[in-house]
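K.L.:
Got a predicted model here, sequence first, then my questions.
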Amino acid sequence: MTETLFLDDAYLRDAEARVTAITPEGGIVCDRTVFYATGGGQPGDSGWIDWGQGPVPIATCVKGERDDLVLVPAEPVGLPPVGAFLRQSLDWERRHRHMRIHTALHLLSVVIPLPVTGGQISAGRGRLDFLMPEPPEDREAVENALNALVDRDLSVTEDWISQADLDANPGLVKTLSVKPPRGAGQIRLVRIGQGSDQIDLQPCGGTHVARTAEIGHIRLGKIENKGKQNRRVHISLDL
């Protein structure tokens, strides 16, 4: 089981780790990692590792067997031996853009309070699919509402609840297409705002910024018809 350092600190850019396995495909499994693994619409992190042979670029991180996270080299290279210690370093600029857009999509789900049927994140762009028969009539109002939430500089924090608590509160789950991140009997919740300023609370296993002001200005993009009851809403950030 790989220790997920990014869940404890999304701002951690580097970490030492020990190689615990090499997959048949040439992926590298470590005992701990700062690399987020592809999931929930968020891409796996890229970056570098170094075990004294010079930096090796990592293209992405994916989920492997059991609870292992696998680092995927960007090109065929010599691999570190099992037991070797190495240093992991994120492509921080790319990761931070993922964090900003992921938090912005949570805000979009607040401004458009409809069931979410899908979503995708990239570096500075993202979209959510909504169960929405008709598109919003006032695009400018949607964009203004998003940026008003950014400007409030609300805190973004996490809590943990049991699977039984989630089952007793199904309204916490906004996304119909992605199952909440279950594991070890606990569910991670991402909260935006505190107390009377709380605007959102939902299960999420992704990485987020610490405050909404860090997102920066959000631009509302195209709104696509993806079926009789489905609309795809795109957003982007001023990078």
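P.N.:
Cool, the structure landed.

K.L.:
From here on, just use CA atoms for contacts and neighbour counts.
P.N.:
Fine.

K.L.:
which secondary structure element contains the residue most central in space within the chain?
P.N.:
The chain has G206 as the residue nearest its centroid, 3.0 Å off, counting by Cα atoms, centre = their mean. G206 is part of no helix or strand, with elements assigned from DSSP states H and E.

K.L.:
G40 is in contact with that one, correct?
P.N.:
Yes - between G206 and G40 there is a contact under Cα atoms under 8 Å: 7.3 Å.

K.L.:
okay, pairing it with this:
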Amino acid sequence: MTTALLFRDDAYLREATARVLAAGPEGVVLDRTVFYPRAGGQPGDTGVLRWAGGEMAVADTLKGPGDGVLHVPAAGAALPEVGAEVTALLDWERRHRLMRMHTSLHLLCSLIPGAGVTGGQIGAEKSRLDFDLPEPPTKESLTERLNELVAADHPVTEGWITEAELDANPSLVRTLSVQPPRGSGRIRLVRIGDAASPVDLQPCGGTHVRSTREIGRVEVAKIENKGKANRRVTLVLAGE
């Protein structure tokens, strides 16, 4: 079963009609969806599926078998019938916060060039990246530079390259713990800034805002020592 990923073309879609391909306690598979399935440190979306005579709260979204996406029902939720037409509606406020957070982590990555990313997690309340870095900048300096990039209103765009092109440019991959998915023959790149001199350019399958100004003010909440050369940098959206 294959689910068309509508968020790949437009991360701002909040709802879509779809057909139920499969339904069970492990999740509902639709032929198309606006829900992002958990991957690459970004949580799965939540929201609701509605159909004539019923609705199902979606507690999580996961990658399913094959190219399907599992919309995981909340405990005790009713399930739609196979073949039914449903409307999939995102919890948009949560998704948009995740988009802002995810984009801010790309900016953070750009401020620590040369250091591999050993781990990371995106959250609606706080997000983090772990760097292979003996001596990180101070949290005050990182906060100041991050907000300069946010205020500069850099565009956030995407494009595609072949797997061979990525192999020829391995420095595009900053994450040491997670590698871009392969097998389709092409890799999605997310670019912040102009094409000639981007602020950040790296493979990523997640969802992002359209411009850095949309992130709003961010702060480095703390920098922790997680090993001999592993530093964890935690971000929060300030004033919220």
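P.N.:
Nice, I can see it. Computed from a predicted structure; not experimentally measured.

K.L.:
which residue in the second structure lines up with the residue nearest to the centre of the first structure?
P.N.:
Counting by TM-score structural alignment, G206 of the first structure corresponds to G206 in the second structure.

K.L.:
Hmm, its match is touching P37, no?
P.N.:
No - using Cα under 8 Å, G206 of the second structure is not in contact with P37; the gap is 9.4 Å.

K.L.:
Give the residue farthest from the middle of the second structure.
P.N.:
G53 (32.7 Å).

K.L.:
For P55 of the first structure, see how far away the residue nearest to W51 of the first structure when sequence neighbours are not counted is.
P.N.:
Excluding the flanking residues, the one nearest W51 of the first structure by Cα to Cα, 6 or more residues apart in numbering is L86, at 4.2 Å. Applying Cα to Cα, to the nearest Å, the value for L86 of the first structure to P55 of the first structure is 10 Å.

K.L.:
anything in contact with each of the two?
P.N.:
Taking Cα atoms under 8 Å, 6 or more residues apart in numbering as the contact rule, L86 of the first structure and P55 both touch I49.

K.L.:
These two - which one has more neighbours?
P.N.:
L86 (19 against 15; other Cα atoms under 10 Å).

K.L.:
Tell me who's in contact with that one.
P.N.:
Contact analysis of L86 of the first structure by Cα under 8 Å, 6+ apart lists E16, A17, R18, V19, I49, D50, W51, G52.

K.L.:
can you tell me how far the aligned partner of P80 of the first structure in the second structure sits from R38 of the second structure?
P.N.:
Aligned by TM-score structural alignment, P80 of the first structure pairs with P80 of the second structure. Distance, P80 of the second structure to R38 of the second structure, by Cα to Cα: 22 Å.

K.L.:
To what extent does the longest helix seen in the second structure diverge from the first structure after superposition?
P.N.:
Using DSSP state H to define each element, the second structure has its longest helix at helix 92-110. Using mean Cα distance after the TM-score superposition for the first structure, helix 92-110 of the second structure ends up 0.2 Å from its aligned counterpart in the first structure, as a mean over the superposed pairs.

K.L.:
Name the residues of that helix that are buried.
P.N.:
Applying a neighbour-count criterion of 16 or more other Cα atoms under 10 Å, one finds 92, 95-110 buried in helix 92-110 of the second structure.
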